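Colleague: The following comprises the amino acid sequence and a computationally predicted model.
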Amino acid sequence: MSRLLVLFAAALAAASVAAAERPVALAIHGGAGTMSREALTPEAEAAIRADLDRALDAGHAVLARGGSALDAVEAAVTILEDSPHFNAGRGSVFTADGRNELDASIMDGATLDAGAVAGLRRVKNPLSLARAVMEKSPHVMLIGEGAEAFGESVGTTFVDPSYFRTEERWRQLEAAQEKARTQAHVPLPASAYFGTVGAVALDAEGRLAAATSTGGMTNKRWGRVGDAPVIGAGTYANAHCAVSATGWGEYFIRLAVAHDICARAEYLGVSVADAADEVVMRRVSALGGDGGVITLDAQGRVGLPFNTSGMYRGWVAADGSRGTAIFREE
């Protein structure tokens, strides 16, 4: 073998080793809110933790075999959308007129490409349609009947609207409407707007991605849309930072929470985790908002700040450590 071939083979081997040593990481959430051990039965807690683990398994399996961050966040969020335990996909909350209206968004940090959908009523997995908007249309956000018509053109899986009905969500709607009838100026209960799901991932090529999916707010009216499908509010990713948010969407939109976290990290030279703490724990709280975010930076460092009593969350860090949690003290 010539010396040139030897050097070329050595370079390829070194590149393969370097790629294998690049960190991958994943974080997920299933919503922040006023969770308490007393209100969550052992059976419900076990089911929620099992679904968080399944979502971690699905997303991390993509990363472990060298797949993209985009594929990883879609795989993880799809599991959570298919679970009845979260306010997204199958477990979505009801609007004031007894329907389900679903929103989602996804962003590729490597290219800044993004896709979003809102007001869906028949799409089984809204995040997959958001990705199709990003990859197969010239647009970023599609809504309602137009979004579903686009979905039909790209082979999206549709279901009968009854698929999204769960008795727990229906009881939440009835309780919210009864309270509204009997009490004036009732503040929104935490259960009205928490339960959004999301994921952020770092792949072996160093690419970041973020995704978020939600059923919105219990008893919402007039086609209300929150932060989840708004790029820069509920979802954002660039080459250095990925964020997915959950909480009271009106506040997250007003503060452009997801983008603000990434911008602060870049412009101020602080860590993504510190930027997230500043935005969630101080700026959102100062306006009266509630919620949390999951974040990743380009080194695979995970951030999970929230200003509520709990947040359904899970992670596989760059060092391989893994966990799921619900309550603040975990």
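Modeller: Sure, I can see it.
Colleague: going forward, measure contacts between C-alpha atoms and count neighbours the same way
Modeller: OK.
Colleague: list the helices and strands the stretch of helix or strand K179 belongs to packs on?
Modeller: Per DSSP states H and E: K179 is located in helix 167-182. Packing contacts for helix 167-182, counted by 3 or more CA pairs under 8 Å, 6 or more residues apart in numbering; DSSP states H and E, involve no helix or strand.
Colleague: list the buried ones in stretch 43-51?
Modeller: Judged by neighbour count (16 or more other CA atoms under 10 Å), stretch 43-51 contains these buried residues: I48, R49, D51.
Colleague: what does whichever strand or helix holds the last one rub up against?
Modeller: Same thing as D51. Using DSSP H and E, D51 falls within helix 42-64. By CA atoms under 8 Å, 6 or more residues apart in numbering, the residues outside helix 42-64 that reach it are 24-28, 30, 68-69, 71-80, 83, 85, 202-204, 312-316, 324-325.
Colleague: Next, G198: secondary structure please.
Modeller: What DSSP: H, G, I helix; E, B strand; the rest coil gives for G198 is strand.
Colleague: contacting residues around it?
Modeller: I28, H29, G30, V73, V77, A210, A211, T212, S213, S244, A245, T246.
Colleague: Roughly how far does it sit from A15?
Modeller: 32 Å (CA to CA, to the nearest Å).
Colleague: again, but for A242
Modeller: In terms of CA to CA, A242 sits 26 Å off from A15.
Colleague: These two: which has the busier surroundings?
Modeller: Legend: neighbour count by other CA atoms under 10 Å for A242 and A15, higher for A242 (32 against 12).
Colleague: Surely that one is in contact with Y236?
Modeller: Yes: in this structure, A242 is within contact of Y236 by CA atoms under 8 Å, at 5.8 Å.
Colleague: quick one: L70 and S105 touch, right?
Modeller: No: look at L70 against S105 with CA under 8 Å: they stay out of range, at 11.6 Å.
Colleague: between the two, which one's more packed in?
Modeller: S105 (34 against 26).
Colleague: Excluding covalently adjacent residues, which one is nearest to that one?
Modeller: In space, and not counting its chain neighbours, S105 is closest to A116: 4.1 Å by CA to CA, 6 or more residues apart in numbering.
Colleague: Tell me how many other residues surround the one you found.
Modeller: For A116, using other CA under 10 Å, the count is 32.
Colleague: Next one: it from D277, what distance?
Modeller: Taken as CA to CA, the span from A116 to D277 is 26 Å.
Colleague: thinking again about what came up before, out of the contacts of helix 42-64, list just those in strands.
Modeller: 25-28, 30, 202, 312-316, 324-325 (DSSP state E).
Colleague: could I get the residues you listed as JSON lines with neighbour count and distance to G144?
Modeller: Formatted as JSON lines, these follow (neighbours: other CA atoms under 10 Å; distance: CA to CA, whole Å):
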{"residue": "A25", "neighbour count": "31", "distance to G144": "34"}
{"residue": "L26", "neighbour count": "32", "distance to G144": "31"}
{"residue": "A27", "neighbour count": "34", "distance to G144": "29"}
{"residue": "I28", "neighbour count": "33", "distance to G144": "26"}
{"residue": "G30", "neighbour count": "31", "distance to G144": "24"}
{"residue": "L202", "neighbour count": "36", "distance to G144": "31"}
{"residue": "Y312", "neighbour count": "23", "distance to G144": "28"}
{"residue": "R313", "neighbour count": "27", "distance to G144": "29"}
{"residue": "G314", "neighbour count": "24", "distance to G144": "31"}
{"residue": "W315", "neighbour count": "28", "distance to G144": "33"}
{"residue": "V316", "neighbour count": "23", "distance to G144": "35"}
{"residue": "T324", "neighbour count": "19", "distance to G144": "34"}
{"residue": "A325", "neighbour count": "17", "distance to G144": "34"}
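Colleague: take a look at this one as well, against the first:
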Amino acid sequence: MRAVTLEDLQLALVASEKFRSLEDCFVFAHMYLDYLSRYQITRISSPAHTNYIFYQYGEGYGSRMTRPLNTDLFIEDDDEFEMAYRWFESFLQDAERFEQGVVEMPQHQAFLSKKVVNQVVYTLQQSVGCVADSLTNANRARKRVGQTFEALMRMVIQQVGVDCQSRTIRLPIPGNPGYYMPYELDLVFSRKALITSEINYISASEIVGSVKTTSKDRIDKIFLDKYLLSELLGRDIPVVALFLHDVQRANKQGSPLGIASTFKKNHFLGYTVALKALDGVYYVDPLPNMLDNELLRAQIRDFQFFLTNDLWTLAK
């Protein structure tokens, strides 16, 4: 069997039939990690943030560099990743049966204490992102990465037995009978309602999820979702945000390998006060200040906490 090349991974990334199951995502990530090891792709550490690295592809791919990868979460060894992923599979199966009680099961506690849920999800998604970074069409790559993250979040939620789908609803325009505004929602999930993409309303037992790889240039829209949905439907609509991370590569102190935050803290706090607070904000890779800052810590948690606790509290 011949070794997988970066071109093979690029073709797999853009293929529409890929990423239809968690196993598809695992196979892709496993192939990417094998590619990194087999071809000894250049690995570069960020000088100011040593837990972040970049991979740089060869001249045949324009010497392009990947997005920054947090080595506290990105599992570089393919054997270690396979072991972590197989645990993740069993964890999801038990979560479907025992819901929040899964955290008390002895076989899961060691993995949960190391935040392995975040590590697996991060590695699955960032493998996609790194291959996308090798493509020449940046817009196409960005779109594919976003689509894959949304699909990944949907499949993880479905895997624990919670109905979850994307949906376009019809919002009534007050004072204008018969007029409706179509409104696209990344995810709608519930444990009670039968979720289908054909339904064009939100029932009382459903939660809206906004899924983005980063909050950069998107945080405004998410707060607007919460405000508009609640105002136009005349009742509080639970809205949560699921993010991958909020970091990007930046030129700092003369180095192109710096790391910069894309999180707009003051915007986030301002929208929380001026509009309506979101019902939960979760990051696979939260920034340290999100967990250290008292105001942010009250509203932002990591994705593992969502999957083991808040998902079950919200989707009653």
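Modeller: On my side now, so go ahead. Not measured: the values here are computed from a predicted model.
Colleague: Just give the TM-score of the two.
Modeller: Overlay of the two chains. TM-score (TM-score structural alignment, normalised by the length of structure 2): 0.33; 166 aligned residues with a CA RMSD of 6.1 Å.
Colleague: Save the buried residues of stretch 43-51 of structure 1 as CSV, and put in distance to L120 of structure 1 too.
Modeller: Formatted as CSV, those follow (distance: CA to CA, whole Å):
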residue, distance to L120 of structure 1
I48, 25
R49, 27
D51, 24
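Colleague: Closest to A175 of structure 1 out of the residues you listed?
Modeller: Using CA to CA, I48 is the member of those that lies nearest A175 of structure 1, at 22.7 Å.
Colleague: ok, the closest one to L80 of structure 1 distance?
Modeller: 10 Å.
Colleague: repeat for E250 of structure 1
Modeller: 23 Å.
Colleague: Surely the residue nearest to S105 of structure 1 touches R131?
Modeller: Yes: if you go by CA under 8 Å, A116 of structure 1 and R131 touch, sitting 7.4 Å apart.
Colleague: sec struct for the nearest residue to G198 of structure 1 once chain neighbours are set aside, please.
Modeller: Leaving aside its sequence neighbours, G198 of structure 1 sits nearest to T212 (CA to CA, 6+ apart; 4.1 Å). Under three-state DSSP, T212 of structure 1 falls in the strand class.
Colleague: So R264 of structure 1, which state does it fall into?
Modeller: With three-state DSSP as the criterion, R264 of structure 1 reads helix.
Colleague: quick one on the thing from earlier: can I get the ones in strands among the contacts of helix 42-64 of structure 1 in a markdown table including distance to A265 of structure 1?
Modeller: Compiled in a markdown table, those are given as follows (distance: CA to CA, whole Å):
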| residue | distance to A265 of structure 1 |
| --- | --- |
| A25 | 19 |
| L26 | 19 |
| A27 | 19 |
| I28 | 21 |
| G30 | 25 |
| L202 | 17 |
| Y312 | 25 |
| R313 | 22 |
| G314 | 23 |
| W315 | 21 |
| V316 | 22 |
| T324 | 26 |
| A325 | 26 |
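Colleague: Let me know the closest of the residues you listed to A263 of structure 1.
Modeller: L202 (18.4 Å).
Colleague: my guess is that closest one meets A27, correct?
Modeller: No: judged on CA under 8 Å, L202 of structure 1 makes no contact with A27 at a distance of 9.3 Å.
Colleague: and for those two, which residues touch both?
Modeller: L296.
Colleague: The nearest residue to V116 of structure 2 once chain neighbours are set aside: how many residues sit nearby?
Modeller: Excluding the flanking residues, the one nearest V116 of structure 2 by CA to CA, 6+ apart is A84, at 7.0 Å. A84 of structure 2 has 17 neighbours, counted by other CA under 10 Å.
Colleague: can you check the one 4 residues further on too?
Modeller: By other CA under 10 Å, 20 other residues sit near F88 of structure 2.
Colleague: Does it touch N118 like I think?
Modeller: No: counting by CA under 8 Å, F88 of structure 2 does not reach N118; the two are 10.0 Å apart.
Colleague: on that earlier part again, buried set for the helix holding K179 of structure 1?
Modeller: R169, W170, Q172, L173, E174, A176.
Colleague: ok, these vs R254 of structure 1, which is closest?
Modeller: When the buried residues of helix 167-182 of structure 1 are compared against R254 of structure 1 (criterion: CA to CA), the nearest one is A176, at 25.0 Å.
Colleague: What distance do you get for that closest one to T182 of structure 1?
Modeller: Counting by CA to CA, the gap from A176 of structure 1 to T182 of structure 1 is 10 Å.
Colleague: where do the helices sit along structure 2?
Modeller: 6-14, 22-38, 78-98, 106-113, 116-132, 138-159, 219-233, 265-274, 288-292, 294-297, 303-305, 311-314 (DSSP state H).
Colleague: Could you check the angle the third one makes with helix 138-159?
Modeller: Angle between the axes of helix 78-98 of structure 2 and helix 138-159 is 50 degrees (criterion: axes from the mean of the first three to the mean of the last three CA atoms, to 10 degrees).
Colleague: so what does helix 78-98 of structure 2 touch, helix or strand wise?
Modeller: helix 22-38, helix 116-132, helix 138-159.
Colleague: Mind checking the ones you listed for the one nearest to A260 of structure 2?
Modeller: Comparing these by CA to CA, helix 116-132 comes nearest, at 17.4 Å.
Colleague: Who are the packing partners of that closest one?
Modeller: Right, helix 116-132 of structure 2 is packed against helix 6-14, helix 22-38, helix 78-98, helix 138-159, helix 303-305 by 3+ CA pairs under 8 Å, 6+ apart.
Colleague: Between helix 106-113 and it, find me the angle.
Modeller: Put simply, helix 116-132 of structure 2 runs at 50 degrees to helix 106-113, going by the same axes, to 10 degrees.
Colleague: Would you quantify the distance from F98 of structure 2 to L92 of structure 2?
Modeller: 10 Å.
Colleague: Over to Y52 of structure 2?
Modeller: With CA to CA as the criterion, Y52 of structure 2 and L92 of structure 2 are 28 Å apart.
Colleague: try V145 of structure 2
Modeller: 23 Å.
Colleague: So for the two, which residue has more residues nearby?
Modeller: For the pair V145 of structure 2 and L92, the greater number of neighbours falls to V145 (25 against 22), based on other CA under 10 Å.
Colleague: In this structure the more buried one contacts A132, no?
Modeller: Yes: between V145 of structure 2 and A132 there is a contact at 7.0 Å, judged by CA under 8 Å.
Colleague: Could you report the neighbour count for the closest residue to F189 of structure 2 other than its chain neighbours?
Modeller: Nearest residue to F189 of structure 2, sequence neighbours excluded (CA to CA, 6+ apart): C164, at 4.2 Å. Taking other CA under 10 Å as the criterion, the count of residues near C164 of structure 2 is 28.
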